[in-house]
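[1] Can you look at this prediction? I've put the sequence above it.
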Amino acid sequence: MTLRLHQLRALVGVVEHGGIRAASRHLHLSQAALTKSLRQLEEDAGVALIRRSPRGVVLTDAGQRLLARARLVTRQLDLADEELSHAADEQQGQIRVALTPYITLTHLGQVFSWFRQRYPKVSVELAEGLMSRVVPRLREGTLDLAVVAETGDLPVGEFNDRSILELEQSIAVRAGHPVLINPTPAALAQLEWVLTGPRDGLKSAHLRAIFERAGVAPPQQIVYAETLTALAVMRHSDVAGIIPAPLLRLPECRGMVAVPPSALQVGTLTLKLLTRPDVPLMPATEYMAQCLEDVCKGQPSR
């Protein structure tokens, strides 16, 4: 079986752009040429890869498996092309970075300013660095660099990772919350809680463990939300949550306060910088990584 690059680009294109018409515009091909490439890919692969439906193109199981490899192959070739272009002009290319919301809210402005002083023309894509989104994209090669919160679900040994910041955490509620009168573990357990990110067993297990260590049954009502949504819910209702303590100084957390220390020990949060071990970083990506590390160390300028 011989798979050709233009066929793999066709597959990636129809998935990322939602259909043949949009992909053909992006790839600067006619719809007929793109359809032919997909048909030849299926013939070469010997299995059906896509199904057409009124809602667009849907991948078969075999198509899903090939897509992950196709994204990696096409991204690595794009990086090679960018690397060669960079050798002639370091202001070309693109970097794709995912950042945990804490970095976005506290340090991104400074990091981006430093980066633009060195690389004013390099294209930058920024995404939210939730672990469940970062890991697949790093595997596919559609992400170059990520800073994530270590929550126990980082695959061991799969990526280069280094700790760049450790944060104290606080239980937080809105100012004037009734629980502040007597914030015992039992009283906190009666509240509704919000956890950030997608619903998964690790986050709820961590919350249960905090209460169980204090000898109290854990909360029964839990809301799962994106970070900014979680902060809004906490500011305007009686929902409690756990956040990095420095966030309470930001405008996004105005009207929220830390619950006084109690028998509940919430621990610290470690932020890690992730890259693929088998792909050398472009100079612009390496500089972005260094800026992130420097700002987390408190370096005032570059």
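    Thanks, I have it.
[2] can we go C-alpha only for contacts and neighbour counts from here?
    Noted.
[3] Looking at this protein, which strand is longest?
    strand 160-174 (DSSP state E).
[4] List the contacts of that one.
    Surrounding strand 160-174, the residues in contact under the criterion Cα atoms under 8 Å, 6 or more residues apart in numbering are 234-246, 255-259, 266-277, 293, 296-297.
[5] What subset of these is buried?
    By neighbour count, with 16 or more other Cα atoms under 10 Å, the contacts of strand 160-174 hold 234-235, 238-245, 256-259, 266, 269, 271-276, 293, 296 as buried.
[6] And here is the other one:
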Amino acid sequence: MTDQRNAPRPAGVTMRQLRAFVAVAQDESITRAAQRLHLTPSALSMLISSLEGELAVRLFERTTRRIALTDAGLELLPSIKKVFENLDDAFDGLRQLSDRRSGRFAVATSPLLAATLLPPLLAGFRVRFPGIRVDLFDLPVDGIAQAVRSGQADFGVCTADTEMPGLVLTTLYQDRLMLACQSDHPLADRREVRWAELAGEPLALLRHGSGLRSLVERGFAEIGEPVQPAFEVAHVTTAVGLVEAGLAVSILPSYALSSARSPGVVAVPLTAPVMERNIVALTDGQRQLSAPCEAFLTHFKSGVTGLAASSSQKKTRKKTAGQA
């Protein structure tokens, strides 16, 4: 008996022969398979015959009425079909990789996110995917959802605490509220500051109606303290300006302070309680995201973590330099 493990491997088998074999096996007809492969029946028969000759085994039983797989053909077919499935998967992967490296998409976000968090993320994304063009719409918060619904934007990036009908919210990052104060403020060198320690401090807060103001009020409610701001403003940049001038301290998102223009303003994490809110991707549940969109959202998740770590390291270095 011949040891099959030591039998010579066929060297002349081609992809055309194998595709011909699978087509005939599926159609059980030389004529139908030839039509599907855009070949003549005689050309297809020659491919099957040459494959059988190369393998030294009959793969089909032929009669005047039908063609059927032999036992050897039945044994071979699942393996060959698996080979083609793997090849198709590989080619699909290559096409998706190519799609991810070129194209265009539009993202809608709030003016604050557009001015602070998005620019460094977009810069890093452009380095990785220089062939993808990004259109950025900085819109009022209530306009982001509308831009996604209308198709003006492929997706939105915003803070959201409630569900939005027809839209899908996917968490990208969880942001923490921070104390913003001057670098020479008594609390500036602390690793963390408790909310209770802000009693008596002149606060610059956003006006009622903003999600940030609601979150700040929840923080004070948890410690049983009333909210008594010294200043109520409409924009985060105004609050930062008041802090920079030494007129107030403020409670702001970490991303709003990570790129603060003033080196004299520092951010200290607030604790007891820790107040966080989600930065989410806002997408239309009826539309599938393109490959470039998926690539950016993946980049966002990894990139924003790196920015947060970088901001923390800068703050630590600044304190160390001040103590030296």
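    Nice, I can see it. Quick caveat: nothing in here was measured; it's all calculated off a predicted structure.
[7] care to give me the TM-score?
    Laid over one another, the chains give 0.53 as their TM-score (TM-score structural alignment, normalised by the length of structure 1), with 207 aligned residues with a Cα RMSD of 4.0 Å.
[8] before we move on, back to that, ok, average deviation of the next helix or strand after the longest strand of structure 1 from structure 2?
    Later in the chain than strand 160-174 of structure 1, the nearest helix or strand by DSSP states H and E is helix 185-189. Following the fit onto structure 2, the mean deviation recorded for helix 185-189 of structure 1 is 5.1 Å by mean Cα distance after the TM-score superposition for structure 1.
[9] residues in contact with helix 185-189 of structure 1?
    Taking Cα under 8 Å, 6+ apart as the rule, helix 185-189 of structure 1 contacts 179, 211, 214, 216-220, 262-264.
[10] In helices, which of the residues you listed fall?
    Among these, the members found in helices (DSSP state H) are Phe211.
[11] wait, which of the contacts of helix 185-189 of structure 1 is closest to Leu105 of structure 1?
    Leu264 (26.3 Å; Cα to Cα).
[12] For the closest one, give me its contacts.
    Neighbours of Leu264 of structure 1 in contact, by Cα under 8 Å, 6+ apart: 185, 210-211, 213-214.
[13] Quick check: PyMOL command selecting the buried ones in the residues you listed.
    Filtering these down to the buried ones (16+ other Cα under 10 Å) takes a single PyMOL command:
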select buried, resi 185+210+211
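[14] Mind putting the contacts of Leu264 of structure 1 into CSV with distance to Val124 of structure 1?
    Putting the contacts of Leu264 of structure 1 into CSV (distance: Cα to Cα, whole Å) gives the following:
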residue, distance to Val124 of structure 1
Pro185, 45
Ile210, 39
Phe211, 42
Arg213, 44
Ala214, 45
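[15] which one of the contacts of Leu264 of structure 1 sits closest to Val148 of structure 1?
    Nearest to Val148 of structure 1 among the contacts of Leu264 of structure 1, with distances taken as Cα to Cα, is Ile210, at 21.7 Å.
[16] tell me the contacts of the closest one?
    264-266.
[17] same thing but at 6 Å, please
    Residues near Ile210 of structure 1 by Cα atoms under 6 Å, 6 or more residues apart in numbering: none.
[18] That one -> structure 2?
    By TM-score structural alignment, Ile210 of structure 1 lines up with Gly219 in structure 2.
[19] That match and Cys181 of structure 2, how far apart?
    18 Å (Cα to Cα, to the nearest Å).
[20] For the helix or strand Gly53 of structure 2 falls within, name the packing helices and strands.
    Assigned by DSSP H and E, Gly53 of structure 2 falls within helix 41-55. For helix 41-55 of structure 2, the packing partners by 3 or more Cα pairs under 6 Å, 6 or more residues apart in numbering; DSSP states H and E come out as helix 30-37.
[21] hmm, 10 Å instead?
    helix 15-27, helix 30-37, strand 60-62 (3 or more Cα pairs under 10 Å, 6 or more residues apart in numbering; DSSP states H and E).
[22] Nearest to Gly93 of structure 2 among those would be which one?
    Nearest of the helices and strands packed on helix 41-55 of structure 2 (Cα to Cα): helix 15-27, 20.0 Å.
[23] Now do that closest one: which range of structure 1 does it align onto?
    So helix 15-27 of structure 2 is aligned with nothing, judged by TM-score structural alignment.
[24] in that helix, what counts as buried?
    17-25.
[25] Might you calculate how far that helix sits from the centre of the chain?
    40 Å (Cα atoms, centre = their mean, to the nearest Å).
[26] Give me the contacts around that helix.
    By Cα atoms under 10 Å, 6 or more residues apart in numbering, the surrounding residues in contact with helix 15-27 of structure 2 are 14, 28-34, 36-37, 39, 43-52, 59-60, 67-69, 73-74, 76-78, 80-81, 83-84.
[27] Now, of these, which are buried?
    Among the contacts of helix 15-27 of structure 2, those classed as buried by 16+ other Cα under 10 Å are 28-34, 44-45, 47-52, 59-60, 67-69, 73, 77.
[28] In contact with the residue nearest to the spatial centre of structure 1, which residues are there?
    Structure 1 has Gly129 as the residue nearest its centroid, 2.2 Å off, counting by Cα atoms, centre = their mean. For Gly129 of structure 1, the contacting residues are 97-104, 135, 145-149, by Cα under 10 Å, 6+ apart.
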